[in-house]
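Visitor: no sequence on this one, just coordinates:
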């Protein structure tokens, strides 16, 4: 595996996208930055991270030979790679908050941003951006954020964690390549935050409502059991799960 190390960049996803537009990049090549000046999260949010204390990196995944019927399984494979890595480092009480925030002890420790490369109406590659809170201990005005150091009490080597993630990405994308979707889905649902528990949601209009998360569809929609036994699917723009 190849890791390109940068002191600073606006966004490792953007850097990697520019790189693959200029040259052939090997599968699972990673770009790792000590500091991102414009790190991005889901739905246009900003990912803030103290320089040199956290893992801010992006991985190129070649998917030219993979038949991706449901793109959400790229997110599932990535989430499971992170969960497997964190389990390896003995991080407790891991969950995935739909669609792909990684939690420990109900605190967010990792965000994932996946940008697919599409040619001739086919996904040919993914740029997988990962922001993992590792050695940072101060999260001012972010009460629901935490880090591996806060949770475990120990310091981590960022490159060691990155290499473990890349290794697990290879493992789970091999499962995806072999078409083992049921196995991937089952493992993802086993980690799903608030599954089958009464939860509060906010819709796009800002209204609150209650329900039970029962599933995630193959297309990535959250399946929620509402009042009067009504089951409804929501996409990321339609619903927000509140803690």
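Guide: That came in fine, so what should we check first? Quick caveat: nothing in here was measured; it's all calculated off a predicted structure. Residues are numbered from 1 along each chain as shown.

Visitor: C-alpha from now on. contacts and neighbour counts both.
Guide: Noted.

Visitor: Am I right that residue 26 is in a strand?
Guide: No: note on residue 26: no strand contains this position according to DSSP: H, G, I helix; E, B strand; the rest coil, which reports coil.

Visitor: this is the other structure I want to compare:
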């Protein structure tokens, strides 16, 4: 367990540590102030120092084929939901591919950086950010535990809970319970069964989210035609 009062990115720090030495699975890096936190699509994850959970965990999922690496996103999201749902009355949902929402606002995100060696998944750095005690954000589509509950939380206790939940889901994955994991993810998938507007390659279209397929792609029903999209291939519009 490594605590850094300030760093550019916990993911970057843990990746560098792993390159320099054979860090054990479960190694944790966390910080109070992340200067260059990263999100999906190259977005920045910007938070107020000392208020939130900013952490990265090292996994060594060599039992997992590279084609199934997306399951790491699923179990990370499920672990976060498990951690948060006991503290809020509102429903906690997962927005594909790996954001966590409460009341239509983002409270958490995941960024996983995998290291492949040949046809083997050698290691994975799981970066998790959770808005905990921050009262306001630059954008109005973000929320935090304190904003949802009017209660300040002990971040270290939340981290301990989160690590326990992540271990639980990781062991499910290690035991081959992929069908169960996928079913549980689908139960929490935001907008599943709803018709929404999407954008892909400058084309806007209407479709219904069906779920995710066996490759981790988002499956959308467009007028009876099932289309699948990777992470950077489709955007939610409205």
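Guide: Yep, it's here. Note that the structure is predicted; figures quoted are calculated from it, not measured.

Visitor: Tell me how they score on TM after superposing.
Guide: Overall, the chain-to-chain superposition scores 0.96 on the TM-score scale (TM-score structural alignment, normalised by the length of the second structure); 238 aligned residues with a C-alpha RMSD of 1.3 Å.

Visitor: Give the aligned equivalent of residue 5 of the first structure in the second structure.
Guide: Structural alignment (TM-score structural alignment) places residue 5 of the first structure against residue 3 in the second structure.

Visitor: The one helix or strand that match maps to vs the first structure - mean distance after superposition?
Guide: When elements are defined using DSSP states H and E, residue 3 of the second structure is found to belong to strand 2-4. Average distance between strand 2-4 of the second structure and its aligned residues in the first structure, after superposition and using mean C-alpha distance after the TM-score superposition for the first structure, equals 0.8 Å.

Visitor: Can you name the residues in contact with that strand?
Guide: 27, 28, 29, 30, 31, 32 (C-alpha atoms under 8 Å, 6 or more residues apart in numbering).

Visitor: counterpart of the fourth one in the first structure?
Guide: What it means is residue 30 of the second structure. So residue 30 of the second structure corresponds to residue 32, using TM-score structural alignment.

Visitor: what's the spacing between the residue nearest in space to the middle of the first structure and residue 103 of the first structure?
Guide: By C-alpha atoms, centre = their mean, the first structure has its centre lying nearest to residue 112, at 3.0 Å. Using C-alpha to C-alpha, to the nearest Å, we find residue 112 of the first structure at a distance of 12 Å from residue 103 of the first structure.

Visitor: next one: residue 85 of the first structure
Guide: 13 Å.

Visitor: Looking at those two, which is more packed in?
Guide: When neighbours are counted by other C-alpha atoms under 10 Å, residue 85 of the first structure and residue 103 differ, and residue 103 comes out ahead with 26 against 21.

Visitor: how about that one, what's its match in the second structure?
Guide: Here residue 103 of the first structure is matched to residue 101 in the second structure, going by TM-score structural alignment.

Visitor: OK, contacts around its match?
Guide: 92, 93, 94, 95, 107, 108.

Visitor: thinking again about what came up before, what's the match for the residue nearest to the centre of the first structure in the second structure?
Guide: Aligning on TM-score structural alignment places residue 112 of the first structure opposite residue 110 in the second structure.

Visitor: you'd agree residue 152 of the second structure is up against residue 133?
Guide: Yes: counting by C-alpha atoms under 8 Å, residue 152 of the second structure touches residue 133, with 5.7 Å between them.

Visitor: Compare those two and say which one has the larger neighbour count.
Guide: Legend: neighbour count by other C-alpha under 10 Å for residue 152 of the second structure and residue 133, higher for residue 133 (22 against 14).

Visitor: What does residue 145 of the first structure correspond to in the second structure?
Guide: Alignment note (TM-score structural alignment): residue 145 of the first structure maps to residue 142 of the second structure.
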